[in-house]
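>>> Model the following, please.
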Amino acid sequence: MRLFNCRKIKDRATGVKSAARAVTGGRLVVIPTDTVYGIGCDAFNHAAVKALLAAKGRGRDMAPPVLIGSKRALDGIASDVPDSAKDLIEAFWPGPLTVVVPYTPTLTWDLGDTDGTVAVRMPLHPLALELLKETGPMAVSSANKHGQPPAETATDAKAQLGSDVSVYLEAGPSEDNLPSTIVDCVAHPPQVLREGALTLEQIRKIVPDTLDRDGYGPGQRPEDQEADEPGETADEPADAPSEETSA
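Here you go, the predicted model:
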């Protein structure tokens, strides 16, 4: 188990090489991304993915997303990518967007119970992209034990994950501790499964009919329709709600 301070040029080069060797060897690594730190492994190594889930305390029903180092890499793992996903990728990759798309049936990976789909993201972080170009697609989840807060540094991740991880790449505190926004593009219309660093409004600017987490389309939420009733406006409701609703 080693931690490399990748803010130093010498340690960065050594750290990336060590992390790449660890991934190739079926071991776990912790890397920075443009959202939170992630724990990752070779997406095609069944034992490594199983170890990743065990390290986090998760089961097969919570399959990890896959990070890739270029938009082109999506062609190697996904088939019949919906137009909604293509449009969102064009707008937000690299960046804090995860899209759920069908994966190529001939792939030999085992990420868990995914029902033929994969959640994919291209992160906007130079260190993560550098490593991904060495390793190819990696299964990556937030670097924390299930139920604990996401790590904002590799040192924080080490305190939670310890010797389960072979290499930690430290690049300083996360710029944004919000996770990526996940959009299920297999669904018709697509639906936001988790609103994170990208808002629903930003997603709908690209794909207007996207459903929110509760399955409502634009203008379909009860509060939106109530505001359209006679005597009410969106800015001045006739009767203000007694409690705030969760976003």
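
>>> contacts, neighbours, all on C-alpha from now
OK.

>>> Tell me where this protein has strands.
Assigned by DSSP state E, the chain shows strands spanning 2-5, 29-31, 38-42, 66-67, 97-102, 117-121, 138-142, 167-170, 181-184, 191-194.

>>> who touches stretch 36-54?
Residues outside stretch 36-54 that contact it (CA atoms under 8 Å, 6 or more residues apart in numbering): 23-24, 26-32, 59-60, 63-64, 66, 108-111, 135-144, 150-154, 157, 165, 174, 176-179.

>>> Here is a second sequence; please produce its structure as well for comparison:
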Amino acid sequence: MEPTETLSADDAGIARAAALLRAGQLVAFPTETVYGLGGDARNDQAVARIFEAKGRPRFNPLIAHVADLEMAETLAVFDAQARALAQAFWPGPLTLVLPLRPEAGISALVTAGHDTLAVRLPAHPVASALLRAFGGPLAAPSANPSGRVSPTRADHVRAGLSGRIAAVLDGGACAVGVESTIVSLGPEPRLLRPGGVPAEALEAALRQPLPAGGSETAPNAPGQLASHYAPGAPVRLGAHAAETGEILVGFGPVKGDLTLSASGDLVEAAASLFHILREADALAGPEGRIAFAPIPEKGLGRAINDRLRRAAAPR
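So this is what the prediction gives:
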């Protein structure tokens, strides 16, 4: 990959960042919480590159950042409570987990295969300008290698991700320094992750208690334990050929009924994983099984294998 560019937070830098994002590249940008690692939330390949750049071990859900409430409402379904919180705390460090609109066009890697979307309207003026210039939602976890301290300055991003991403949009130090608060609003409000908006302020706006929530088996936002995405059909791993009643999903030299990547490209495999799981499940039917060819345990292969092991676990 080309060396990582450092872009000034002026009109030219923001225009360059937006052009890179439209081309499917990754750009780190400041929010009021921490620097986010942005990629087009509608582009499977771009989102897969986010996981690759971070060395993220699992396909956890990502937050979609938007330019305004109007954009958010084209992606997710807002009820009265969601609108009340958005009006009270947006723009700002609050993420809402809401029902995903089927027509939104969001990559399944952003939602980790769920029917909900984590969405946020950041307050940082540079983030706001970039989102307006880009004209769409940006998936953006913290711009640091997975497991490392979240970055609050551009040099933190460069220290961890230089050479792995296209550019860093330098907007100075982040004011809040901790990630956004995450609240799920269906069917009852739940606090999924403490963050930049205190729970007490949210409870005051909702006029009701906000209990802690989240799921070990099906997290629908970052900051929870890894999800278990399982198709209806049983899954067998490490297959070089299909057995009777199996749909074989190939990779590289192992050919199948479907393939994650005929060329053995792990970014392509990651980008197609959730789509292929669903397609294979439909082909297998109620009595069938799914077999997956071996995936190398390196780079994005670790994340792919993590999800496949969970899909294959006894249930």
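
>>> Next one: the counterpart of Asp11 of the second structure in the first structure from Ser174 of the first structure, what distance?
In the first structure, the residue matched to Asp11 of the second structure (TM-score structural alignment) is Ala13. Per CA to CA, to the nearest Å, Ala13 of the first structure is found 20 Å from Ser174 of the first structure.

>>> how about the longest helix along the first structure: buried residues?
Ranked by residue count and defined by DSSP state H, the top helix of the first structure is helix 9-24. Across helix 9-24 of the first structure, burial judged by 16 or more other CA atoms under 10 Å covers Asp11, Arg12, Gly15, Val16, Ser18, Ala19, Ala20, Ala22, Val23, Thr24.

>>> Is Ala269 of the second structure in a helix, a strand, or coil?
helix (DSSP: H, G, I helix; E, B strand; the rest coil).

>>> Ok, the one 4 residues further on next?
The local conformation at Leu273 of the second structure, judged by three-state DSSP, is helix.

>>> Quick one: residues contacting the match of Asp11 of the second structure.
Cys6.

>>> Next: Leu258 of the second structure.
Per CA under 8 Å, 6+ apart, neighbours of Leu258 of the second structure: Ile247, Leu248, Val249, Gly250, Ile276, Ala280.

>>> which residue in the first structure lines up with it?
For Leu258 of the second structure, no residue is aligned by TM-score structural alignment.

>>> count of residues packed around Ala23 of the second structure?
The number of residues packed near Ala23 of the second structure is 13, by other CA atoms under 10 Å.

>>> Likewise for the one 3 residues further on?
Neighbours of Leu26 of the second structure under the rule other CA under 10 Å: 29.

>>> do Pro94 of the first structure as well
So Pro94 of the first structure, with other CA under 10 Å, has 19 neighbours.

>>> Test my guess that it contacts Ala128.
No - between Pro94 of the first structure and Ala128 there is no contact under CA atoms under 8 Å: 11.2 Å.

>>> tell me the contacts of Thr152 of the second structure?
So Thr152 of the second structure contacts Pro30, Thr33, Val34, Tyr35, Ala173, Cys174, Gly177 (CA under 8 Å, 6+ apart).

>>> The fourth one -> the first structure?
Using TM-score structural alignment as the criterion, Tyr35 of the second structure maps onto Tyr37 of the first structure.

>>> Please report how far that match lies from Ala151 of the first structure.
6 Å.

>>> anything in contact with each of the two?
Joint contacts of Tyr37 of the first structure and Ala151 (CA under 8 Å, 6+ apart) are Ser142, Ala143, Ala157.

>>> Most neighbours among these, please name it.
Ala143 (31 neighbours).

>>> quick one: the residue mapped onto that one from the second structure from Ala159 of the second structure, how far?
For Ala143 of the first structure, the aligned residue in the second structure is Ala143 (criterion: TM-score structural alignment). As judged by CA to CA, Ala143 of the second structure and Ala159 of the second structure stand 10 Å apart.

>>> Now do the shared contacts for the two.
With the criterion set as CA under 8 Å, 6+ apart, the contacts of Ala143 of the second structure and Ala159 do not overlap.

>>> Can you tell me which of the contacts of stretch 36-54 of the first structure are buried?
The buried subset of these - by 16+ other CA under 10 Å - is 23-24, 26-32, 63-64, 66, 110-111, 135-144, 150-154, 157, 165, 174, 177-179.

>>> And the buried residues of helix 9-24 of the first structure, which is closest to Ala119 of the first structure?
Val23 (19.7 Å; CA to CA).

>>> per the alignment, that closest one corresponds to what in the second structure?
Per TM-score structural alignment, Val23 of the first structure is aligned with Leu21.

>>> Likewise for Gly95 of the first structure?
Checking with TM-score structural alignment, Gly95 of the first structure has Gly92 as its match.

>>> Thanks again, I'm all set now.
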